[in-house]
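**Student:** have a look; sequence and predicted model below, questions after that.
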Amino acid sequence: MSAADMASGTDTASAAKMAHGAQQRLARMLEYMSKEQLREFLLRLPDKDLCQHSTGATPAQPEEVGCMEVASCLVARYGGQQAWDLALQTWEQMGLSELCARAWKEPAMKSGIKEKYQNQRRERSCLTQSWRNEYLHQKFTQLLLLHRSQPRGYDFRLRRRRNHEVADEQGHLMEIGDLFGQGLSTQKQPPTVVVHGVAGIGKSTLARQVRRAWEEGWLFKDRFKHVFYFNCRELAQSETMSLAELITKDWGTPDASIGQILSQPEQLLFILDNLDELKWDLKEQRSELCPHWSQQQQVHTLLGSLLKKTLLPTASLLITARITALRRLKTYLKHPHWVEVLGFSESARKEYFFQYFTDEIQASRAFTSVESNPALLTMCLMPLVSWLVCTCLKQQMEQEQPLSLTSKTTTALCLHYFFHVLQAQSLGTKLKGFCSLAAEGICQGKTLFSPEDFRKYWLDGANISTLLNMGVIQEHPTPQSYSFIHLCFQEFFAAMSYALCSTVLKSDRFNNIKFITDLTDVYDRHDLFVEPTTCFLFGLLSDQGMREMESIFKRSLSRKSHSYLLQLAKSEVLENHLSLDPYSWHLLHCFYEIQDKNFMKNIFTFNDMRICVQTEMELLLFTFFFTFCHDIKRLQLNAGGQHRQAEWTYSVFL
């Protein structure tokens, strides 16, 4: 036998061995899928007849095809590397984020396949078209980040505030690469960075971007040897866990032993995303607890030990939380640094549109249409709103309709998206039950729902499949559960339940007045107006919102709920006016959503105001509010945040 023949035989054997290994690994991943998921997986493949030749099965009968058979057919048809690529793309399209994450930890993905797949992602000029995709915004537009010594109270006060206090609150803008830079602080302690902001502003996407940028080697590569990402929403499913198990949950089987990884904690970064979604009180945790990394602990004890630096005190932390949760968190964090996400600048909003649409002409048409609606353009500073707007406009293009979005409030945009784009009313009588399910979750602090939770509201497997296909919910395979693709969407549907005065937790104690008491039970009176559910409720009880609701549910709505909600808001304004006069931006957002001009004319009677505006959204809210301040004599408006580069203080005597 010649040397060439021997080399050829060796190559063939090597290739066969690699193909067999890829087949085994792929089959192992497919085993995590349910039969229904496997059916959908096969139907999404380009070659829908992939497994027919060997088994006689049809796409409608995928249960007759085993996972090993599917893996074998994929590898035989596409080769090991392309089979992995195709499987990952399909899982992403199905919203199986946990399965994608698990696959990325496979040795095959840590080598050439992973590098190739990352390069393909970087080369894509268009963002993935589904918010539920874990890797949305791979070419994520730069967010405005504001570092300050203390988080601002998300309210502004009338009088009783000195000029230097306003200036001090403005902070300074920073880049993502400065989150753990030397300029962040002169303190020697390892930093705990708290990335905070309003709902939908891009906090979680930023956290995932940090992890991904570190993996790709262009962010913090010299600072951290290991970066671990944990979604606290998913961790809430677990009761007990050791730190070793927590790390394995994120990394699969690490390249080094857990003990070796943790031996240099100063080179570790733990990202705790959505920390505010964990419903436990840090005050109940004993600060002296310092469990060993191998010791089983309750999840809240384990995370509490990381936060308080009683476990791995020299490790760095990156935490994301809504701005409304900071009061609860700030007392218990060790030397935190506060970074507020302000959203997109106007130029970044335009950049986002050109990333979403692959065709420059389409992108230009879409952005021009939004520019004709200044309120909507302003709201697009929130990445979630930008995505909703682009998705709505994309559908209009596909249907060859004139490009037009008249929405001026977040609630109006969500109504358009869910009921004109997704046609959620196709759920029929089950829609009300779905809203009640969302409200139950809000009442109980619950974001993950089991199939039994759905059945409690007469939602069966077919209804769940419909919601999955719409992209309203996403599936978590182990254990099988579902969540809304964004917490804001759960809060929107919960608000619909309250607007309908639907029963929650199968209780008949709610009526068109008392339903608001349930919200105060959930948030307490002080926090009621800072929650997105309440803000959506104001929007749904506006004149436009009620008309839409009546059309969707084919029933009349009482205006008593509208009147009672405004009366409650008026009480909030009057009570606070007597004590240091805090007028919350969140409360103004509620007033903006309901757009009740008659109410606004008679509620604000002060004559002196000094405020600091950080974002264009706040400027929009203030402009709406100021229209009705007929008695004001003196106004001082300070700009910061988005306007920091053109800093100004504007005083007017009227």
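**Tutor:** That came through fine.
**Student:** going forward, measure contacts between C-alpha atoms and count neighbours the same way
**Tutor:** Noted.
**Student:** which element is Ile271 on?
**Tutor:** Per DSSP states H and E, Ile271 falls inside strand 268-273.
**Student:** and Leu537, by the same measure?
**Tutor:** Assigned by DSSP H and E, Leu537 belongs to helix 532-540.
**Student:** what helices or strands is that helix leaning on?
**Tutor:** helix 410-416, helix 487-499, helix 543-553, helix 585-594 (3 or more C-alpha pairs under 8 Å, 6 or more residues apart in numbering; DSSP states H and E).
**Student:** between helix 543-553 and it, find me the angle.
**Tutor:** 90 degrees (axes from the mean of the first three to the mean of the last three C-alpha atoms, to 10 degrees).
**Student:** what distance separates helix 532-540 from the centre of its chain?
**Tutor:** In terms of C-alpha atoms, centre = their mean, to the nearest Å, the centre of helix 532-540 is set 18 Å apart from its chain centre.
**Student:** residue closest to the middle of this protein?
**Tutor:** Central residue of the chain (C-alpha atoms, centre = their mean): His486, 4.9 Å from the mean position.
**Student:** OK, contacts around that residue?
**Tutor:** 131-132 (C-alpha atoms under 8 Å, 6 or more residues apart in numbering).
**Student:** another structure for you, compare them:
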Amino acid sequence: MGSTSGANLGKKRKLDNRLSGEKHFVDQHREKLIQRITMIPPVLDNLLQEGLLTQEQCDTVNAKETPQEKMRGLYQFSRGWSIPDKDIFYQALQDSNPGVMEHLEGTSLSANLGKKRKLDNRLSDIGEEHRESMKEKFLRIPEYNSRMGEAVHLKKRFTKLSMIKGHKNKEEKVQELRSSGRRHVQIMEKRFPITIPALFDPDEEGFIPKIVVLQGPAGIGKTMTSKKIMLDWASGDLYKDKFDFVFYLSCREISTIPGDISLVGLLSRTCRLQSLDDLVSILKDRGSQRKLLTIVDGFDELRWTLEEKFEGCPDISMETHKEIILQSLLRRQVLPRSSLIITTRSLAMEKLKPFIDDSRNVEIQGFTRDDREEYVHNFYGNKEDADKVLSIIKDNEVVYTMCAVPVTCWIVCTVMKQEIRKDLALIQCKTTTSVYLLYLEVLLTHHSKEEQSVRQKQTCLKKLCALANQGVLNQQILFEKKDLERHGLSLDEVESVFLNENIFHWDVRTQTCYSFIHLTVQEFLAALYYGMDDGSGSMEGTSLPEICKGKSLHRFRSDSSHLSLSVQFLFGLLNENQVKTFSDITGIPISLRAKPAMLAWATKDINKTFPTPTIFCLYETQDEDFIRSVMSRCSSLELYGSRTDHLWMNKNYSMQLNYCLKTLKRESFQSLQFESLIVGPECQKLLSPFLHRCPKVR
């Protein structure tokens, strides 16, 4: 029994030596073996039989007088042996001197247990250090337009979002989008809401995901949710028993990495551990029992440059191209036992699919009715002010609907916060463009440098709009100093509230990049570029703005989806009344001279179909003559949605459709057909005057 136990311990020792990289047992205990091994002839016979020693070498060892001298002689011949050879040597010693070997094995086992306790204690200290640093990092976060030193408490400001669990293939998604009426409602009701704590819970079939994808449009709250997960975990309020270590990766920061990097180097950007060795000890394979979670925030912001498919990089310390490292992490070729949360805009889901499989897909839908009220109360912290603003928002259904998107809710609250002491009934927020014009007005009148003249503000705004336009056309959201200089922007001007400064820390240096406070603001300023009066953005009446790609608005959406919101803003800027109000208050003239060209572009290729984005663009103008000129080109209307429509848009769409249809004369159309659009009771009531007078409705 003793011999068997010793053999098992020996096998374990061999395995441990190989995994840990330590010295082999016979080398580690060389001196003790020389002093304690007495039965040497059987060892020599065994090694002779295995071919490790020649007869001459055995005779040389046997010629020694004492056992100690014989063992020293034996060790002389073992210097060139491989690990498998030393395993044979070990087994020969074990067979001939089991008592000595078991004693040394026991001593080593105790030492290893001691080392393990020390390692566990050290990992516990590292974990506490990591948690504390993450709490410090994510406790207070800057808002979109906050200046240096300004931040809000994440826990106080964060409002939960409505999230729906979905795991559908492409065909199922098409079916959902094409359904209408009660059928669509039934499909949506089958999807149960999910909370952040339940993201990794088993489903009805017992499936526990290793990868969770949080998807949604820009400004829906994906990054805020990621940061809240980090803060709650670090505070011990979330995933306490699920994950020992949670790491955060910003794809916006990853895009700025100039050269090769390792996974350890990538994670060290945000984890803030004092020693890089501590991070290595967390990630190493021999610590695979530790439960790790990595949050990859903003997958859609990555700009992939490698076209070929490369093999993965399973080595956490090997430096290679950042895209190879990231692909290896997403494909779980490195840290295969760890879990992932990936956030992305819905339009980038197709790009993400090749990298992952067997994931849990969750759609962030934004604020519910109660969530919006909670957000407004959290924003103001004053019940009287919050209730006053809520009453204004609720009176305008369009704005109230848009406030389901957190960034829009924030913009509306920011705009109204400046006017809280005035007559709020005077504020007009009918369209998306009007909301952003009001927001820009607040920035120019309340947050820009006081010493700047109107002329200086106008010059700076022109340059920023030119930068925004170039970025939108090239799908660029991060700008370096040279990009700013190319548009004549100085660093002093960059200190305005229009751009954020992003400082990225590398091993021996830092890199500074600049971005607009949010992508939607960049898209708005890109449209404004074509309306800056007497500047490079102004257009002659026969010239079409560059962002209006393609032959017509009707065919625009399919090939240039990244320009769609900017084009929608462009149509909104055709409204002379709201643009004049903005100019009167700020002193900055805006004149979109391309109205005739845009009307021709909007009416070209019209037969009878109107996709959702066309209705959005027409509604933004708030110009009945313009809308009538476009929609009266056909006697029949076929209105259909698109794959990128979101649930919150449907009510908004019906109201915008109602506004556009009101511009038509009674005899303007003979039939009306809805395709892939919800026409529920509320929408039917709103459209009832047109539905009743239309001879043919489908």
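**Tutor:** Structure's in. What do you need? No experiment lies behind these values; they were computed from the predicted model shown.
**Student:** thinking again about what came up before, dump the helices and strands packed on helix 532-540 of structure 1 into CSV; add distance to Asp524 of structure 1 and mean neighbour count as well.
**Tutor:** Formatted as CSV, those follow (distance: least, C-alpha to C-alpha, whole Å; neighbours: other C-alpha atoms under 10 Å):
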stretch, distance to Asp524 of structure 1, mean neighbour count
helix 410-416, 23, 20
helix 487-499, 16, 24
helix 543-553, 25, 16
helix 585-594, 15, 23
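**Student:** so which of those is nearest Arg328 of structure 1?
**Tutor:** helix 585-594 (17.4 Å; C-alpha to C-alpha).
**Student:** which strands and helices lie in contact with the closest one?
**Tutor:** Going by 3+ C-alpha pairs under 8 Å, 6+ apart, helix 585-594 of structure 1 lies up against strand 155-157, helix 532-540, helix 616-626.
**Student:** circling back: and the helices and strands packed on helix 532-540 of structure 1: which comes nearest Val166 of structure 1?
**Tutor:** helix 585-594 (15.7 Å).
**Student:** what's the burial count for the nearest residue to Ser584 of structure 1 once chain neighbours are set aside?
**Tutor:** In space, not counting the residues next to it along the chain, Ser584 of structure 1 is nearest to Asp155; the distance is 4.2 Å by C-alpha to C-alpha, 6 or more residues apart in numbering. For Asp155 of structure 1, the count of nearby residues is 15 (other C-alpha atoms under 10 Å).
**Student:** now Arg44 of structure 1
**Tutor:** 15.
**Student:** rewinding a little: ok, then the element right after the strand holding Ile271 of structure 1?
**Tutor:** strand 297-298.
**Student:** which residues of structure 2 does that next one align to?
**Tutor:** The aligned range for strand 297-298 of structure 1 in structure 2 is 320-321, by TM-score structural alignment.
**Student:** what's the distance between Cys290 of structure 1 and Pro313 of structure 1?
**Tutor:** 10 Å (C-alpha to C-alpha, to the nearest Å).
**Student:** quick one: Asp5 of structure 1 from Ser149 of structure 1, how far?
**Tutor:** Asp5 of structure 1 is 70 Å from Ser149 of structure 1, by C-alpha to C-alpha.
**Student:** who has more neighbours out of these two?
**Tutor:** Shown here are Asp5 of structure 1 and Ser149; by other C-alpha under 10 Å, Ser149 has more neighbours (16 against 10).
**Student:** longest helix in structure 1, by residue count?
**Tutor:** helix 3-30 (DSSP state H).
**Student:** and stretch 344-364 of structure 2, how far apart are its ends?
**Tutor:** 10 Å.
**Student:** go on, stretch 86-106 of structure 1?
**Tutor:** Stretch 86-106 of structure 1 stretches 15 Å from its first residue to its last (C-alpha to C-alpha).
**Student:** so what touches it?
**Tutor:** Residues contacting stretch 86-106 of structure 1 (C-alpha under 8 Å, 6+ apart): 25, 29, 32, 41, 44-45, 109-110, 114, 130, 132-134, 250-253, 474-477.
**Student:** Phe367 of structure 1 -> structure 2?
**Tutor:** Match for Phe367 of structure 1 (TM-score structural alignment): Leu390.
**Student:** burial check on the nearest residue to Pro582 of structure 1 once chain neighbours are set aside, number of neighbours?
**Tutor:** Nearest residue to Pro582 of structure 1 in three dimensions, chain neighbours excluded: Arg157, at 4.7 Å (C-alpha to C-alpha, 6+ apart). Neighbourhood size, Arg157 of structure 1 [other C-alpha under 10 Å]: 16.
**Student:** quick one: Arg157 of structure 1 and Tyr583 touch, right?
**Tutor:** Yes - in this structure Arg157 of structure 1 lies within contact range of Tyr583 using C-alpha atoms under 8 Å: 6.3 Å.
**Student:** quick check: Asp87 of structure 2 vs Lys11 of structure 2, distance?
**Tutor:** 9 Å.
**Student:** repeat for Leu687 of structure 2
**Tutor:** 80 Å.
**Student:** and stretch 455-472 of structure 2, what's buried?
**Tutor:** 457-472 (16 or more other C-alpha atoms under 10 Å).
**Student:** out of those, which are inside helices?
**Tutor:** Per DSSP H, these map to helices at 457-472.
**Student:** returning to that earlier point: can you flag which of the contacts of stretch 86-106 of structure 1 belong to helices?
**Tutor:** Using DSSP H, the contacts of stretch 86-106 of structure 1 in helices are 25, 29, 41, 44, 114, 250-251.
**Student:** for Ile361 of structure 1, state which of those residues is nearest.
**Tutor:** Using C-alpha to C-alpha, these come closest to Ile361 of structure 1 at Arg44, 29.5 Å.
**Student:** if we can go back for a sec, out of the contacts of stretch 86-106 of structure 1, which end up buried?
**Tutor:** Buried residues within the contacts of stretch 86-106 of structure 1, defined by neighbour count using 16+ other C-alpha under 10 Å: 25, 29, 41, 109, 114, 130, 132-134, 250-252, 474-477.
**Student:** so which of the residues you listed would you say is closest to Arg349 of structure 1?
**Tutor:** Nearest to Arg349 of structure 1 among those is Ser130, at 18.0 Å by C-alpha to C-alpha.
**Student:** which ones are touching the closest one?
**Tutor:** Here Ser130 of structure 1 is in contact with 93, 136, 471 (C-alpha under 8 Å, 6+ apart).
**Student:** how about Phe158 of structure 2?
**Tutor:** Contacts of Phe158 of structure 2 by C-alpha under 8 Å, 6+ apart are 224, 228, 375.
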